[in-house]
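A.B. asks: Structure here, sequence nowhere to be found:
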């Protein structure tokens, strides 16, 4: 190859390279537009799919199980008087038993130390502002210890029962019976005991004959006052109440 030919080839090479580079640059925007277009298309498709999935999810009914309430309405026995922790009182122990069954019930402790049947009568309307599935009525012991007229105790308990039933016919009432120590007199203690049995029968209530069964009068299961159960005593009380409550909760 002559020197003239070499010079001609060298002079053409830069122009050829430039042309090829310009052609390559021409294709870059097209490539980018395609790439971006595909990205937008995929994103749009994903958004549509997400909306469809969301719509399908919204159409699926969500099952909700309403938690029912068991309300323990009583005096110091229910309140857990003298215990270091109210979680040791029998209402809290009932909650543990219920939780072990996996049923939707919550136990509310509405016990008040020193409460009489008259006191319960005065606060029942406020208590019934909530929906109650099962109403455990444990009152009257303080009436007996104070020598309140038995007719008054019975009348107050009947009033509470009537108000609960009027509020909701679906509420199940569990009446917890009580007994008095013999020093209150044989006739008085006998008639006092019968109040609960008669009320339960006349009103067709679920009935616990004696809530302190196997606890009352046993020194080792009661605190130093001889009246209020210890932690172990409350465990026995919970078992006594549970015998009546368990079938109701399962239903």
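C.D. replies: Everything's here; your move. Quick caveat, the model's predicted, so the values are computed rather than measured. Numbers count the residues shown, from 1 in each chain.
A.B. asks: going forward, measure contacts and count neighbours with C-alpha atoms only.
C.D. replies: Noted.
A.B. asks: Could I get the buried residue list for stretch 161-175?
C.D. replies: Within stretch 161-175, the residues that count as buried by 16 or more other C-alpha atoms under 10 Å are 161, 164, 171, 172, 173, 174, 175.
A.B. asks: hmm, I was thinking of stretch 239-251
C.D. replies: 239, 240, 241, 242, 245, 249.
A.B. asks: If we only consider those, which is nearest to residue 204?
C.D. replies: residue 245 (15.4 Å; C-alpha to C-alpha).
A.B. asks: so the residue nearest the centre of the chain is in which element?
C.D. replies: Most central in the chain under C-alpha atoms, centre = their mean is residue 106, positioned 4.1 Å from the mean C-alpha point. Taking DSSP states H and E as the definition, residue 106 sits inside strand 105-111.
A.B. asks: Name the surrounding residues that touch that strand.
C.D. replies: Strand 105-111 has contacts (C-alpha atoms under 8 Å, 6 or more residues apart in numbering) with 67-80, 91-92, 94-95, 98-99, 249.
A.B. asks: Tell me the helix or strand right after that strand.
C.D. replies: Downstream of strand 105-111 (by DSSP H and E), the next one is helix 117-127.
A.B. asks: Give me the helices and strands touching the helix or strand just after that next one, please.
C.D. replies: The first helix or strand that comes after helix 117-127 along the chain, using DSSP H and E, is strand 134-138. Counting contacts by 3 or more C-alpha pairs under 8 Å, 6 or more residues apart in numbering; DSSP states H and E, strand 134-138 is packed against strand 68-74, strand 172-176.
A.B. asks: Use this one as the comparison:
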């Protein structure tokens, strides 16, 4: 399409639609550029995929309550035919079935590390969610990132949420690593999530892949990313922590 045709198309749109269309195009461009840049540093042994995920930043009005799931390929639903089958989509189904007026935003990006999350949290948190689920760190562990760096990045993300959206309830999702990474590192890696949750008085999911991690029937062929059945169990694990919060916010 030529530039004159582009201008003609925009001029034919209602005035109220144009800013929204431009905003959507801008967000899409940022996500694509970020995903491509991150893919250059990915390793095949990581829990994430180098394939960019589509980050859903759903537009909601000021009265809509939102639950923002901020994570990596586990949240993004890597490898599923329909990302609605990832745990954020299943949470939305649970909410809808109970008539709870919340919108779940899937802000998962495949290939994400805590450093990557730190770099994008400022504009993501503009959604001002009621509940913010932080699910990051697995890639750090599989890369052997210094635990102090992972901890500092997670704390920085939490600090931004607290500062820019002080009424948001934060849930921290813990992660664990396979023992072949090294016993001392894996023990300390698991503990850092516990320490951060306690330090910040956060709602806490000890292991988001509980009853899923390491079980072949609940994971895709790579043995790492949950399949549809795995995501259903994962959603139930999140739901156990989420539901009491929803009841308290009524």
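C.D. replies: It's in. These numbers were taken from a predicted model, which means no experiment stands behind them.
A.B. asks: Just give me the match in the second structure for the residue nearest to the centre of the first structure.
C.D. replies: Mapped onto the second structure by TM-score structural alignment, residue 106 of the first structure lines up with residue 103.
A.B. asks: ok, now how distant is that match from residue 6 of the second structure?
C.D. replies: 33 Å (C-alpha to C-alpha, to the nearest Å).
A.B. asks: so who does the residue mapped onto residue 214 of the second structure from the first structure touch?
C.D. replies: Using TM-score structural alignment as the criterion, residue 214 of the second structure maps onto residue 217 of the first structure. By C-alpha under 8 Å, 6+ apart, the contact list for residue 217 of the first structure reads 226, 227.
A.B. asks: May I ask which helix or strand encompasses residue 217 of the first structure?
C.D. replies: Per DSSP H and E, there is no helix or strand for residue 217 of the first structure.
A.B. asks: Flag every buried residue along stretch 117-135 of the first structure.
C.D. replies: Buried-residue list, stretch 117-135 of the first structure, by 16+ other C-alpha under 10 Å: 117, 118, 120, 121, 124, 132, 133, 134, 135.
A.B. asks: again with stretch 207-214 of the second structure
C.D. replies: Applying 16+ other C-alpha under 10 Å to stretch 207-214 of the second structure flags 207, 208, 209, 210, 212, 213 as buried.
A.B. asks: nearest residue to the third one other than its sequence neighbours?
C.D. replies: What that stands for is residue 209 of the second structure. residue 234 (6.1 Å; C-alpha to C-alpha, 6 or more residues apart in numbering).
A.B. asks: now do the first one
C.D. replies: The shortest distance from residue 207 of the second structure to any non-neighbouring residue, by C-alpha to C-alpha, 6+ apart, is to residue 174 (4.7 Å).
A.B. asks: Surely that neighbour and residue 190 touch.
C.D. replies: Yes. Residue 174 of the second structure is within contact range of residue 190, at 7.1 Å (criterion: C-alpha atoms under 8 Å).
A.B. asks: Looking at the two now, which is surrounded by more residues?
C.D. replies: residue 174 (25 against 17; other C-alpha atoms under 10 Å).
A.B. asks: Where in the second structure does stretch 155-162 of the first structure fall?
C.D. replies: Going by TM-score structural alignment: stretch 155-162 of the first structure matches residues 152-159.
A.B. asks: average offset between the matching stretch and the first structure?
C.D. replies: Stretch 152-159 of the second structure differs from its equivalent in the first structure by a mean of 0.2 Å after superposition (mean C-alpha distance after the TM-score superposition for the first structure).
A.B. asks: can you list contacts of that stretch?
C.D. replies: 114, 115, 117, 118, 121, 136, 170, 196.
A.B. asks: The last one pairs with which position in the first structure?
C.D. replies: To tie it back to what came earlier, the one meant is residue 196 of the second structure. Aligned by TM-score structural alignment, residue 196 of the second structure pairs with residue 199 of the first structure.
A.B. asks: Can you tell me how far that match is from residue 137 of the first structure?
C.D. replies: In terms of C-alpha to C-alpha, residue 199 of the first structure sits 12 Å off from residue 137 of the first structure.
A.B. asks: contacting residues for the equivalent of residue 247 of the second structure over in the first structure?
C.D. replies: Mapped onto the first structure by TM-score structural alignment, residue 247 of the second structure lines up with residue 250. Residue 250 of the first structure makes contacts with residue 103, as judged by C-alpha under 8 Å, 6+ apart.
A.B. asks: Which position in the first structure pairs with the residue nearest to residue 207 of the second structure?
C.D. replies: Checking TM-score structural alignment: residue 174 of the second structure goes with residue 177.
A.B. asks: One more: residue 225 of the second structure?
C.D. replies: In the first structure, residue 225 of the second structure lands on residue 228 (TM-score structural alignment).
A.B. asks: Any idea how many residues pack against its match?
C.D. replies: Residue 228 of the first structure: 22 neighbours (other C-alpha under 10 Å).
A.B. asks: cool, and residue 112 of the first structure?
C.D. replies: Residues near residue 112 of the first structure, counting by other C-alpha under 10 Å, number 19.
A.B. asks: And the helices in the second structure?
C.D. replies: Assigned by DSSP state H, the helices in the second structure fall at 3-12, 17-39, 73-76, 87-97, 114-124, 138-143, 147-164, 183-200, 228-248.
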